[in-house]
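[1] below are the sequence and a predicted model for it; my questions follow.
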Amino acid sequence: MIEQSPALHPGGHDRMRAGLNHLAVHGSAEAVGAALAAGWTTRTESGRSVHPVDAQGFELEVVVAG
């Protein structure tokens, strides 16, 4: 279960605030493609690491194998 603090600031997720700002996972190029097809955008891509961002600004770092 994930808890949410009642001491939230209005305006949704902000990656510059304290707390979790992105999650890094191993994944596939197909998974990145699925995220982009679902409306995520690419913030940056560096070699095997792709950083898609959702509509609220949450960043997922996907390290693509091989």
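    Cool, the structure landed.

[2] every contact and neighbour count from this point should use C-alpha atoms.
    Will do.

[3] measure stretch 32-49 end to end?
    Terminal residues of stretch 32-49 are spaced 10 Å apart (Cα to Cα, to the nearest Å).

[4] list the buried ones in it?
    Val32, Ala35, Trp40, Thr41, Thr42, Ser49 (16 or more other Cα atoms under 10 Å).

[5] just the ones of those residues in helices?
    Using DSSP state H, the subset of those located in helices is Val32, Ala35.

[6] can you tell me the closest non-neighbouring residue to His51?
    Glu61 (4.5 Å; Cα to Cα, 6 or more residues apart in numbering).

[7] element containing the one you found?
    strand 59-64 (DSSP states H and E).

[8] just to revisit the earlier point, reformat the buried residues of stretch 32-49 as TSV; add distance to Ala24.
    Formatted as TSV, the buried residues of stretch 32-49 follow (distance: Cα to Cα, whole Å):
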residue	distance to Ala24
Val32	13
Ala35	14
Trp40	16
Thr41	16
Thr42	14
Ser49	9
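
[9] adding another structure so you can compare the two:
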Amino acid sequence: MPKLKTNSGAKKRFTFTGTGKIKRHHAYHSHILTKKTKKQKRNLDHQTIVDRCNLKQVRDLLNLR
């Protein structure tokens, strides 16, 4: 059986913590920023952990089993 390829879009978007959790960036922080408040933009700037309900999909994209 051939090796599985990692989704190239996913490997650019997700990183790992030291304990093996998967980090992601917040959405809605790339354009149309003029109508968003400073507080909203500041809070979107941080990274967060991938939610439990989406973890299986992300792990499949990264070929982690």
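    In hand now; what should we look at? A quick note: this is a predicted structure, and the numbers were derived from the prediction, not measured.

[10] TM-score them against each other, please.
    Here the superposed chains carry a TM-score of 0.23, computed using TM-score structural alignment, normalised by the length of the second structure; 28 aligned residues with a Cα RMSD of 3.6 Å.

[11] now Val25 of the first structure: closest residue in space that isn't a chain neighbour?
    In space, Val25 of the first structure is closest to Val62, 5.2 Å off (Cα to Cα, 6+ apart).

[12] contacting residues for the one you found?
    Ala24, Val25, His26, Gly27, Ser28, Val32, Ser49, Val50, His51, Pro52 (Cα atoms under 8 Å, 6 or more residues apart in numbering).

[13] and for Val53 of the first structure?
    Trp40, Thr41, Thr42, Arg43, Glu59, Leu60.

[14] and for the last one, nearest residue in space, chain neighbours not counted?
    Same thing as Leu60 of the first structure. Leu23 (5.0 Å).

[15] among the contacts of Val62 of the first structure, name the ones in strands.
    Using DSSP state E, the members of these that fall in strands are Ala24, Val25, His26, Gly27, Ser49, Val50, His51, Pro52.

[16] just give me the neighbour total for the closest residue to the fourth one other than its chain neighbours.
    Nearest residue to Gly27 of the first structure, sequence neighbours excluded (Cα to Cα, 6+ apart): Val64, at 5.2 Å. Look at Val64 of the first structure: counted by other Cα atoms under 10 Å, it has 17 neighbours.

[17] hang on, isn't Val64 of the first structure packed against Glu30?
    No: the pair Val64 of the first structure / Glu30 is not scored as a contact, 9.6 Å apart, by Cα atoms under 8 Å.

[18] quick one: residues contacting Val25 of the first structure.
    Leu60, Glu61, Val62, Val63 are the contacts of Val25 of the first structure under Cα under 8 Å, 6+ apart.
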